[in-house]
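Undergrad: Give the three-dimensional model of this entry:
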Amino acid sequence: MDLHQLRHFLALAEHGNFTRAAQASFITQSAFSRSIQSLEHNLGCQLVERGVGGRGFTLTAQGQALRGRARDIIEAMKVLRHDILTGDHAPAPLLSLGCGPAPAARLVPAALAEFIDRHRDTRIDLRVDAPDILKGYLDAGEIEFLIADLRHIRADQGYITQALRPRRFQLFCRRHHPLHTGQDRSFNALADYPLACSSLPTELQALLAERAGRQALPINLQCKHTDVLVQMVTGSDLIGIATEDVVSQWVAQGTVERLSFVDAPQGLLIGGTCFGVVYRVDQRLSVRAVEAIETIARVDASYVATDLGMTQRFALAI
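TA: Next comes the predicted model:
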């Protein structure tokens, strides 16, 4: 089977007549018929069912199926020829990485924005998911590295980890929220409102559940994308929980208000998350991946905690 045979078959299907199709293909009718027969022989099936006495024809089921596919094949060959002649055949560099919901809120977008400005030819495959799922992608070779809470990833000798700065979590609400403007600023008042977060360390989940007097954490919404989270918070009495760098950004924009309590438990003040970069020892990083990790580390280094003593109090477990 070759492209000439496919073009002849499409001409036959379009004109509905062997004579007119042969004329449109600029070959004799006998040569045209042999081309169609040769195509049927190569495919091992009948494409055309000829009428009695050689008058007229109909496409068989296989012929109908080939009609659409042949058009796609010829069009793809045109694109391939154009790409080769114009030098567009080289694939664009690909950067594949994963990150947890917390670093996806601010750190990773800021770093990738800076990275893509320097490498505009690079395609980026970014996967936002839970750390254990990201680790599966990493082990399967689907991503080159990931950024997530290092305490939630079991990294043995087959992995390299690069710790970033720790961040604690903060509570926030919409402007003029009853809890923010009211007299009751006790931590226990949280039990009267729904809660939402993108991700939360296990110890903070237990802390909130204990202070709310419940066995299970009273979280009404958990999502991977903080833009969904902040939209719901600003449109309801929902209380949001996010890392302090993200909350600080929204507070500066006037979108939300930071919640603080006179009796906030010490566990909330010191509990947080430690972002880190993880990649496999046996999988060599591409040049783009190395540059992306360097960019992430540089952007992360510009982060300043609102509580300067937090880094000394935070127990980093890797």
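Undergrad: can we go C-alpha only for contacts and neighbour counts from here?
TA: OK.
Undergrad: just checking, Asp132 touches Leu150?
TA: No: the criterion here is Cα atoms under 8 Å, and Asp132 misses it with Leu150 at 10.9 Å.
Undergrad: the more surrounded of those two?
TA: Using other Cα atoms under 10 Å as the criterion, Asp132 and Leu150 rank with Leu150 on top: 22 against 14.
Undergrad: ok, that one to Arg165 distance?
TA: 11 Å (Cα to Cα, to the nearest Å).
Undergrad: List the residues that are in contact with both of those two.
TA: With contacts defined as Cα atoms under 8 Å, 6 or more residues apart in numbering, the residues shared by Leu150 and Arg165 are 274-276.
Undergrad: export these to a markdown table and tack on secondary structure?
TA: Formatted as a markdown table, the shared contacts of Leu150 and Arg165 follow (DSSP: H, G, I helix; E, B strand; the rest coil):
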| residue | secondary structure |
| --- | --- |
| Cys274 | strand |
| Phe275 | strand |
| Gly276 | strand |
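Undergrad: where along the stretch 1-150 of the chain do the strands fall?
TA: Here the stretch 1-150 of the chain has its strands, by DSSP state E, counting those that start in this stretch, at 48-50, 57-59, 94-99, 123-128, 145-149.
Undergrad: from those, which stretch is densest packed?
TA: Of all those, strand 145-149 has the most neighbours on average by mean count of other Cα atoms under 10 Å, namely a mean of 28.
Undergrad: Next, the structure of the following sequence, for comparison with the previous one:
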Amino acid sequence: MDIRWLEDFVALAALRNFTRAAEFRNLSQAAFSRRIQSLEHWVGTGLVVKGSQPVRLTEAGVQFLEEARTSVDRLLEARAAIRSGQFEVMSQIRLAMPNVLARSDFRQVLGRIGRGKQSFSVLVGTTAEVTARYLAGDADILLVHTCPALPLPEGLAAQDRLVLRADRFLPYTARAAGDFGFPGTPKAPFPLIAYARRAYFAELFEHVLSRAGQPAAYRMAVQCDMSDVLKEVIVAGHGVGWLPESAVDPASAALIAPVGGPAWEVPLEICAFRPPRGTGPQVDALWRALQGGG
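TA: Purely as a prediction, here's the structure:
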């Protein structure tokens, strides 16, 4: 059964004339009549009283008309909704960013663009996860931390890169707990709130230790790959842990404070990446907005 047959039948019932209904449907009268006959064959009974002028519906035709109208309306509404949804998905800008930046910087990205000007799909996870998804083509733009002193993560060197702002990676402790004797001694190591080995910030932590100029002695207290979780553990007073400064909101800053001084810090950059080849006008417009060009 073809939805056009239902539309033909609804038009015929409204206009009550084969010639006018055929013209309305932009068909020859012969083709229009064949489609009405096909519909009657599908229903299994006559819908139109043969030879009547003006056209009259049979009892079955009257019964079927309301169902035909309802079916046509529902099908057209469903098609419109699907097409609209598909357009919305296709027109969305796909952003990928780690959880820590989703909390601290996504609002700033939206602020640069203005309300209601774009539609976004946001992919979050660990730095390693979202970088891999971006490089696999699952996102149009990637936002991540990078460290000027370290090579870019594999695969990102060939991408277009935009520095959004500076950040720092530094150790924090709960104000109420003290500094735990940081940076510790072999006999009195400080409790470390650390990143899991696979985390990007774990590599940064090792870089900090290598350039600090003095040894650090610690015991592992808690290990996780999410900055938000580590921050809560630090706030609770379980030890010293490194965080991006951007992750420390005003409420958290009232409860935790940096320790150790500049020797234990490393500068970071919050960067946006996109493929070097064009990705469409909407992504280009966002990129210009991130550059400050509107």
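Undergrad: sorry, back to before: possible to save the strands of the stretch 1-150 of structure 1 as TSV with distance to Leu195 of structure 1?
TA: As requested, the strands of the stretch 1-150 of structure 1 are arranged in TSV below (distance: least, Cα to Cα, whole Å):
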stretch	distance to Leu195 of structure 1
strand 48-50	66
strand 57-59	63
strand 94-99	23
strand 123-128	22
strand 145-149	21
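Undergrad: who wins for proximity to Thr86 of structure 1 among those?
TA: In terms of Cα to Cα, the element of those nearest to Thr86 of structure 1 is strand 123-128, at 20.2 Å.
Undergrad: Tell me what angle the closest one forms with strand 145-149.
TA: Interaxial angle, strand 123-128 of structure 1 versus strand 145-149 (axes from the mean of the first three to the mean of the last three Cα atoms, to 10 degrees): 30 degrees.
Undergrad: Mind giving me the packing neighbours of strand 123-128 of structure 1?
TA: When contacts are defined as 3 or more Cα pairs under 8 Å, 6 or more residues apart in numbering; DSSP states H and E, strand 123-128 of structure 1 packs onto strand 94-99.
Undergrad: Kindly list the longest helix within structure 1.
TA: Secondary structure assigned by DSSP state H gives helix 61-86 as the longest helix of structure 1.
Undergrad: what residues are up against the residue nearest the centre of structure 1?
TA: Geometric centre of structure 1, nearest residue: Arg127, 3.4 Å, by Cα atoms, centre = their mean. Listed by Cα under 8 Å, 6+ apart, the contact set of Arg127 of structure 1 reads 97-99, 134.
Undergrad: what do we get in structure 2 for it?
TA: By TM-score structural alignment, Arg127 of structure 1 lines up with Leu123 in structure 2.
Undergrad: now the helices for structure 2?
TA: Going by DSSP H, structure 2 shows helices at 3-15, 18-24, 29-43, 59-91, 99-104, 106-113, 127-135, 200-211, 227-235, 250-253, 281-290.
Undergrad: closest to Arg161 of structure 2 out of these?
TA: helix 281-290 (10.1 Å).
Undergrad: Any buried residues in the closest one, and which?
TA: Applying a neighbour-count criterion of 16 or more other Cα atoms under 10 Å, one finds 283, 286-287, 289-290 buried in helix 281-290 of structure 2.
Undergrad: List the contacts of it.
TA: Here helix 281-290 of structure 2 makes contact (Cα under 8 Å, 6+ apart) with 91, 93, 109, 112-113, 118, 140-141, 164, 278, 294.
Undergrad: top of those residues by neighbour count?
TA: Of all the contacts of helix 281-290 of structure 2, Ile141 has the most neighbours under the rule other Cα under 10 Å, reaching 24 neighbours.
Undergrad: pretty sure it is touching Pro276, no?
TA: No: counting by Cα under 8 Å, Ile141 of structure 2 does not reach Pro276; the two are 11.1 Å apart.
Undergrad: Next, format the buried residues of helix 281-290 of structure 2 as a markdown table and append distance to Val208 of structure 2.
TA: Shown next, in a markdown table, are the buried residues of helix 281-290 of structure 2 (distance: Cα to Cα, whole Å):
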| residue | distance to Val208 of structure 2 |
| --- | --- |
| Val283 | 35 |
| Leu286 | 34 |
| Trp287 | 32 |
| Ala289 | 33 |
| Leu290 | 30 |
